[in-house]
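Chemist: need a structure here:
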Amino acid sequence: MNYLAHLFLSGNDNELLVGNFIGDAVKGKAFSNYSRRIAMGIKMHRAIDSFTDNHKVVLKGKERLYPRHHKFSGVLVDLFYDYFLCKNWLKYSEEPLEMFIRNKYQILEQNIESMPPLSQLIFHKMVEDNWLSSYQNVIGISKALNGLSKRTKFQNNMKNASSDLLLHENLYDAEFNCFFPQIVDFCNSYKIRHGQT
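Modeler: Model (predicted):
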């Protein structure tokens, strides 16, 4: 999953949210350097990614992209799903999307000193360009794809992947709405199992 989904799936626990946000930047057992709940957020981030990467609905989306995008197909599905989370926001949240985004930016800003340097850089860029809000439309997704393409050292065609999104938009939308309630349930169960509701 991409940034918006990870933040949404964290629920209302601020430290869990911080851990989920920095999850990609914390490797191996380095989560032990953080508070218990931030560490839980890091581990939850990994659990979300594992659940997502192995889910049959997500795998269908990756397979559809594979002929043009090969190993980057998973990254693209993750980003596409943030677009569909925005598009379907009111199905999953009573809080207006823009209010949610402002609140999460504020929480992350308040916890910036807890983040590793890479996550701090990502956060500042995210706020500067308002990534989370930009995922609401294809223009914003195209900008994100162009940025991903430039930052990736391997040859790729990600900057043109918005055409794949538009070509199969209804199909990805249906797949997202099949998958997302399942990841919500998975995360709710994860939090209960680990003593956090």
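Chemist: Could you use CA atoms for every contact and neighbour count after this?
Modeler: Will do.
Chemist: Looking only at residue counts, what's the top helix in the protein?
Modeler: helix 169-193 (DSSP state H).
Chemist: Tell me the helices and strands packed up against it.
Modeler: In terms of contacts (3 or more CA pairs under 8 Å, 6 or more residues apart in numbering; DSSP states H and E), helix 169-193 is packed against helix 36-53, helix 56-69, helix 73-87.
Chemist: can those helices go into JSON lines with extra columns for mean neighbour count?
Modeler: Formatted as JSON lines, the helices and strands packed on helix 169-193 follow (neighbours: other CA atoms under 10 Å):
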{"stretch": "helix 36-53", "mean neighbour count": "20"}
{"stretch": "helix 56-69", "mean neighbour count": "17"}
{"stretch": "helix 73-87", "mean neighbour count": "22"}
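Chemist: Export these to JSON lines and append columns for distance to Met99.
Modeler: Below are those laid out as JSON lines (distance: least, CA to CA, whole Å):
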{"stretch": "helix 36-53", "distance to Met99": "22"}
{"stretch": "helix 56-69", "distance to Met99": "28"}
{"stretch": "helix 73-87", "distance to Met99": "13"}
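Chemist: how about this one, so we can line them up?
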Amino acid sequence: MNFLAHLHLADNSQTSLAGNLAGDFAKGNIQDFAKPLQQGIWLHRQLDQLTDEHEISRDLIRQFPKKYSRIAPVLMDLAFDHMLARYWDEYHGDTLEVFTQRAYEELAQTPDLPEKLSKLVPVMRQQNWLLAYESRTGLNDAILGVGRRFSKPELFVGADKVVKQMDTDIEIAFRTLYPQLMAYSRILSRKTPDDYL
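Modeler: The predicted structure follows:
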């Protein structure tokens, strides 16, 4: 899952939006981060692990052409955000536009974010990355953007076309797995990182 899914799962589990998004940027011991962010970072890590180890994810990743096997997990995460945005009304009571503006506002007002995320938030908001996931063009832009930041950007050449060709398989995997992740997020939100230390 990428940014939008982690924010949605945070909202779904009534945990910190900023903390859950910070999970991608927070390296090392959870206790090194501000207390309000700790549970969100922990929940993010738990959900990433559940997703990575789930048979549905593994089956979908195996369906990608061999040329893209190294980046298939990244492409799956981005495509899942697209699916969530595309069918947003089925998963949330607010419109996607209302939710994304609330998320940007909370992120902008949260102190002690990891430095990379703190620098990224104004760019995300200005270019409205979260709402952009709703369209195929927005998904393609996200794939290109991630590719540019990757150590081997050439791995992403043609990736947008592959993701489009796999649209049905990705949607089936998303619709099967994502409700489980929503349930897991609510269950895990009743625990704290301290329960596992």
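Chemist: Superposed, how do the two chains score by TM?
Modeler: Overlay of the two chains. TM-score (TM-score structural alignment, normalised by the length of structure 1): 0.91; 193 aligned residues with a CA RMSD of 1.9 Å.
Chemist: mean per-residue distance, the longest helix of structure 1 to structure 2?
Modeler: Superposing on structure 2 places helix 169-193 of structure 1 at an average distance of 0.8 Å from its equivalents, by mean CA distance after the TM-score superposition for structure 1.
Chemist: Report the buried residues of that helix.
Modeler: For helix 169-193 of structure 1, the neighbour count (16 or more other CA atoms under 10 Å) marks 172-173, 175-177, 179-180, 183-184, 186-188, 190-191 as buried.
Chemist: Output those residues as TSV; include the columns distance to Asn33 of structure 1.
Modeler: Below are these laid out as TSV (distance: CA to CA, whole Å):
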residue	distance to Asn33 of structure 1
Tyr172	38
Asp173	39
Glu175	37
Phe176	35
Asn177	36
Phe179	33
Phe180	31
Ile183	27
Val184	28
Phe186	26
Cys187	23
Asn188	25
Tyr190	21
Lys191	20
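Chemist: any idea which of those is the one closest to Met99 of structure 1?
Modeler: Nearest to Met99 of structure 1 among those is Val184, at 20.1 Å by CA to CA.
Chemist: Quick check: the nearest residue to Cys187 of structure 1 once chain neighbours are set aside vs Gly19 of structure 1, distance?
Modeler: Excluding the flanking residues, the one nearest Cys187 of structure 1 by CA to CA, 6 or more residues apart in numbering is Leu9, at 6.6 Å. Look at Leu9 of structure 1 and Gly19 of structure 1: by CA to CA, to the nearest Å, they are 12 Å apart.
Chemist: Out of the two, name the residue with the larger neighbour count.
Modeler: Gly19 (30 against 21; other CA atoms under 10 Å).
Chemist: Would you mind getting the average deviation of the strand or helix carrying that one from structure 2?
Modeler: If you go by DSSP states H and E, Gly19 of structure 1 is part of helix 14-22. Helix 14-22 of structure 1 differs from its equivalent in structure 2 by a mean of 2.6 Å after superposition (mean CA distance after the TM-score superposition for structure 1).
Chemist: Please name every helix or strand in contact with that helix.
Modeler: helix 3-9, helix 36-53.
Chemist: now what about the last one, what contacts it?
Modeler: Same thing as helix 36-53 of structure 1. Applying CA atoms under 8 Å, 6 or more residues apart in numbering, the external contacts of helix 36-53 of structure 1 come out as 1, 6, 10, 15-24, 26, 31-33, 58-59, 74, 183, 187, 190.
Chemist: if you set the cut-off to 6 Å instead, what comes out?
Modeler: With contact meaning CA atoms under 6 Å, 6 or more residues apart in numbering, helix 36-53 of structure 1 is reached by Glu15, Leu16, Gly19, Asn20, Gly23, Phe31.
Chemist: quick one: the fourth one and Asn14 of structure 1, what's the gap?
Modeler: Meaning Asn20 of structure 1. Separation of Asn20 of structure 1 from Asn14 of structure 1 (CA to CA): 10 Å.
Chemist: Counting neighbours, go ahead and name the busier of those two.
Modeler: Shown here are Asn20 of structure 1 and Asn14; by other CA under 10 Å, Asn20 has more neighbours (26 against 19).
Chemist: Could you list which residues are in contact with that one?
Modeler: Gly41, Ile42, His45.
Chemist: Can you show me which of these carry over to structure 2?
Modeler: Mapping the contacts of Asn20 of structure 1 onto structure 2 (both residues aligned by TM-score structural alignment, their matches' CA atoms under 6 Å) leaves Gly41, Ile42, His45 still in contact.
Chemist: corresponding residue for Ser133 of structure 1 in structure 2?
Modeler: Under the alignment (TM-score structural alignment), Ser133 of structure 1 pairs with Leu131 in structure 2.
Chemist: Thr176 of structure 2 versus its match, what's the distance?
Modeler: In this structure, Leu131 of structure 2 and Thr176 of structure 2 are 23 Å apart, going by CA to CA.
Chemist: Return the residue of structure 1 aligned against Gln180 of structure 2.
Modeler: Using TM-score structural alignment, Gln180 of structure 2 pairs with Gln182 in structure 1.
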